[in-house]
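Novice: coords please:
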Amino acid sequence: MMAKLRVMLSTLLIVTFSMQVMAQQIKPEGIEVTGKGAVFIDPDIFIFSISLADRAMTAAQAKQVVDEKTTELLTMAKEMDITDKSIETTQMNIRPIFDRSAQQSANLYQPSLIEVSREITFILDDFSHYDPILDKAIHLGVKYISALKYQTSKADTFYRQALDAAIKDAQAKALRIANKLDLDLGKVTHMTEIPFNVPKLIMQDSLMESSSIALSSTPGKYEISAQVSLIYSITR
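Specialist: This next block holds a predicted model:
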């Protein structure tokens, strides 16, 4: 019974493989070209996170300082008309800090300090708010500042533009090839949209340390690309 089952499985695998090979080999005849297109835009959404932290003998003491820093930063954000939906805050993070070099073996696992931290994420639609928030965070004693991420709220629209450009590029290539070979192009018999950097919504700067923040930041351009493959029939 087992031998018969193995034979049936082997036969099924061979048939499946043969069908895949035949599918790859059967392609419409004609001129096949690949076209690429891209659009360069200005991002309109800016995302970054800030971590505020403090260390103290007790979690309550550290939490009080972090709460005060958080309140001060969020108050400034509200004064800049940054809405609550543009700000995300995480729960407190509590981490014991051990100093093994100064501890006796009897209390080896007794922390010398407690670190409390909280991460705040800003989702801005006005880039002019970026530098003031960073300056305030550094003044408060920020633990770290994440890399700045760029995003566009019109990704679908811009991707369609890139796709149109890719199709035009492919059409131009096909015409050049046909003219060189003295052929007449027919209709498109096959088209494939190739996953080539399809809406890559987030573009990231190199990681910024709080000690190297520029006094004035400027967002760069943002690229959305598309790629297609066309097969044209030939009419001689």
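Novice: C-alpha only now, for contacts and for neighbours.
Specialist: OK.
Novice: which element is the residue nearest to residue 168 when sequence neighbours are not counted on?
Specialist: With sequence-adjacent residues excluded and distances taken as Cα to Cα, 6 or more residues apart in numbering, residue 168 is closest to residue 35, at 7.3 Å. Using DSSP states H and E, residue 35 sits within strand 31-41.
Novice: helices or strands next to that strand in the packing?
Specialist: helix 155-180, strand 222-235 (3 or more Cα pairs under 8 Å, 6 or more residues apart in numbering; DSSP states H and E).
Novice: which residue is nearest the middle of the chain?
Specialist: residue 202 (3.8 Å; Cα atoms, centre = their mean).
Novice: any idea how far that one lies from residue 77?
Specialist: Taking Cα to Cα, to the nearest Å as the measure, residue 202 falls 24 Å from residue 77.
Novice: so how far is residue 226 from residue 93?
Specialist: 42 Å.
Novice: of the two, which one has the most company?
Specialist: Remark: of residue 93 and residue 226, residue 226 carries more neighbours, 25 against 12, as counted by other Cα atoms under 10 Å.
Novice: for the comparison step, fold the sequence that follows:
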Amino acid sequence: MTRHLLPLALAAAIAFPAMAGAADSPPPPRIIVTGEGEATAAPDLALLTLSVMREAKTARAALDANNDAMASVIAAMKSAGIKERDLQTAGIQISPRYNYTNKPDGSQEAELIAYQVTNTLSVRIRDIDKTGEILDKAVSLGVNQGGGISFSNENPAATVAEARKKAVADAMAKAKTLAEAAGVNVGRVLEITDQNVAPPPIPMNAKAFDAARASVPVEAGENSYTVQVTVTFELK
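Specialist: The predicted structure is shown next:
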């Protein structure tokens, strides 16, 4: 049997009217579904926020005292293996503290008592096993206000990719179920959009900074990454 191939120009000419006709026809029926996928990963970063507050009669004295305390905290971080790139000053605040007394005429009189200086340091800990030890050192050396801890992942790309695959599979399963219930078949995919849902930080109560001098117990748990996809399928 001999097969004959149409010349390219002729094939295009034959296909063109069909394409034009398709453009004038109504769009094929379609179904839009949302799928969700979730994947988990053990965190490999601990993120600390450590604050040192010092108070004195003058702003200068309060700042000097704060500088000395924070310098000791930073030195302890470095001696524990924290690199300079993982230490960042998050803010310095200087504020007066007043004592208010009521006067006979109903007004209040403000008396300047002291100045407070608060220096906040953000710390990334890449060896999570050291988190409790580092917290203990920080408190011992002067961290006495605010603070917090959360756990994260430096590169969650592989985990997000796994969640994305699960989300697409979930969308396809939903579309198939709905199509079967309606007595039709799922056709080709027309459009896919996705949305990553960042995992909430796993916080640790800042009151842990008031713990005893023993190393603070810390559990990192795991982070959950969620992806939602919206898929448009053709129905046939």
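Novice: sorry, back to before: residues contacting the residue nearest to the centre of the first structure?
Specialist: 149, 150, 151 (Cα atoms under 8 Å, 6 or more residues apart in numbering).
Novice: thinking the first one is in contact with residue 46, fair?
Specialist: Yes. Because the distance of 5.8 Å satisfies Cα atoms under 8 Å, residue 149 of the first structure is recorded as touching residue 46.
Novice: counting neighbours, what do you get for the nearest residue to residue 42 of the first structure once chain neighbours are set aside?
Specialist: Once flanking residues are discounted, residue 42 of the first structure sits nearest to residue 221: 5.3 Å by Cα to Cα, 6+ apart. Other residues lying near residue 221 of the first structure total 12 when counted by other Cα under 10 Å.
Novice: how about residue 100 of the first structure?
Specialist: Residue 100 of the first structure, neighbours per other Cα under 10 Å, totals 14.
Novice: excluding sequence neighbours, find me the nearest residue to it.
Specialist: In space, residue 100 of the first structure is closest to residue 108, 6.6 Å off (Cα to Cα, 6+ apart).
Novice: do the same with residue 175 of the second structure
Specialist: Residue 175 of the second structure sits nearest to residue 33 (Cα to Cα, 6+ apart), 6.3 Å away.
Novice: who's in contact with that neighbour?
Specialist: Neighbour list for residue 33 of the second structure: 171, 174, 175, 230, 231, 232 [criterion: Cα under 8 Å, 6+ apart].
Novice: again, only this time at 6 Å
Specialist: 171, 230, 231 (Cα atoms under 6 Å, 6 or more residues apart in numbering).
Novice: ok, now residue 148 of the second structure?
Specialist: 48, 49, 206.
Novice: alignment lookup: the last one to the first structure.
Specialist: Taking TM-score structural alignment as the criterion, the aligned counterpart of residue 206 of the second structure in the first structure is residue 208.
Novice: quick check, that match in a helix?
Specialist: No. Using DSSP: H, G, I helix; E, B strand; the rest coil, the assignment for residue 208 of the first structure is coil, not a helix.
Novice: count of residues packed around it?
Specialist: 14.
Novice: and if you look at residue 66 of the first structure?
Specialist: When neighbours are defined as other Cα under 10 Å, residue 66 of the first structure has 23 of them.
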